[in-house]
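Undergrad: could you work out the structure for the sequence below:
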Amino acid sequence: MHDLHYRALPAPLKPLADKFYRSHRSQMRTRHEDQVWVAQDSEIVAALCLRPVAQGHWLTGLFVAPAQRQRGLASQLIELALTHTAGAIWLFCHPELGPFYRRLDFMPCANLPPALHERLLRYQRSKALIALERCN
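TA: The predicted model follows:
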């Protein structure tokens, strides 16, 4: 693999992230208001979305191509995106991913913005998830 480039996708190129998600049969999708960050060489190999909410952003849609996992791409992509993003960052994850996110300075969050709190409760009806927060 060549050197990877990490960047925010300009709005006209956001459909490339959706194409990446679909190519891996992921149900993740971007929204118009999302900041979309990617790692790519000739093609996208990792992506995430930062969706504006309250006085911060919800980190969602983090996905690394299976063949590229365990190489630090997710950590690098998150760190770059968050250095360019002000305010609190919230995310939901499976409990077993908690240690990964704690290494990136995310901490358990007991006080989510109302919109995210309601969403988390809905998601928790069908899967085990925890809420984490990082203040930038």
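
Undergrad: please count neighbours and contacts with C-alpha atoms only from this point.
TA: OK.

Undergrad: name the nearest residue to residue 55, ignoring sequence neighbours.
TA: Closest residue to residue 55 apart from its sequence neighbours, by Cα to Cα, 6 or more residues apart in numbering: residue 87 at 6.1 Å.

Undergrad: alongside the first, I'd like the structure of this one:
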Amino acid sequence: MYIVELLDELKIPLVNKFYKKHNVRGRANKQDKVWVTYYNNEIVAACRLQDKTEFLFLSTVFVVLEHRGKGVAKQLLSTLLKSQNKTLYTFAYKNVVDLYCAIGFNQVLTYTLALQVLFDTYKHRNVVALEYP
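TA: As a prediction, this is how the structure comes out:
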């Protein structure tokens, strides 16, 4: 059974260890809200939510290979989205855009200056800017 929860700030080193173990780019810090999915008391998925003042930014979404295709990312993101009341943006790799659209994300059509500056640091990665709701 998969369990999704907001990680306590004191446990952030655990998610960074998880990311490092799986060669995931990016690290969580104490300002991030880190959401994880556990399976048998082990982290099998994680993501970071950063407050950028004007909006929230979702990044470093990762699911362990053995747990992909089982709805883990959908459950993780759906749970996280229920607790948010600000516009949320993410830059999704093109091969997973359909997953995000299925849970309510839409492609960004108009960029604020702050979002454009952030996107410029990611655009070489073959990503699409998405927003929720």
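
Undergrad: mind listing what the residue nearest to residue 55 of the first structure touches?
TA: 55, 56, 57, 135, 136 (Cα atoms under 8 Å, 6 or more residues apart in numbering).

Undergrad: starting at the chain centroid, how far to stretch 24-35 of the first structure?
TA: Between the mean C-alpha location of stretch 24-35 of the first structure and the chain-wide mean there is a distance of 10 Å, by Cα atoms, centre = their mean, to the nearest Å.

Undergrad: quick one: it aligns where in the second structure?
TA: Stretch 24-35 of the first structure corresponds to residues 22-33 in the second structure, going by TM-score structural alignment.

Undergrad: how about that stretch: buried residues?
TA: Residues 27, 28, 32, 33 are the ones in stretch 22-33 of the second structure that count as buried (16 or more other Cα atoms under 10 Å).

Undergrad: and the third one, what does it touch?
TA: Residue 32 of the second structure makes contacts with 48, 49, 50, 51, as judged by Cα under 8 Å, 6+ apart.

Undergrad: shouldn't the third one be in contact with residue 58?
TA: Right, residue 50 of the second structure. Yes: Residue 50 of the second structure is within contact range of residue 58, at 6.4 Å (criterion: Cα atoms under 8 Å).

Undergrad: and these two? which has more neighbours close in?
TA: Using other Cα atoms under 10 Å, the more surrounded residue of residue 50 of the second structure and residue 58 is residue 58, with 23 against 18.

Undergrad: mind checking the SS state of the more buried one?
TA: Under DSSP: H, G, I helix; E, B strand; the rest coil, residue 58 of the second structure falls in the strand class.
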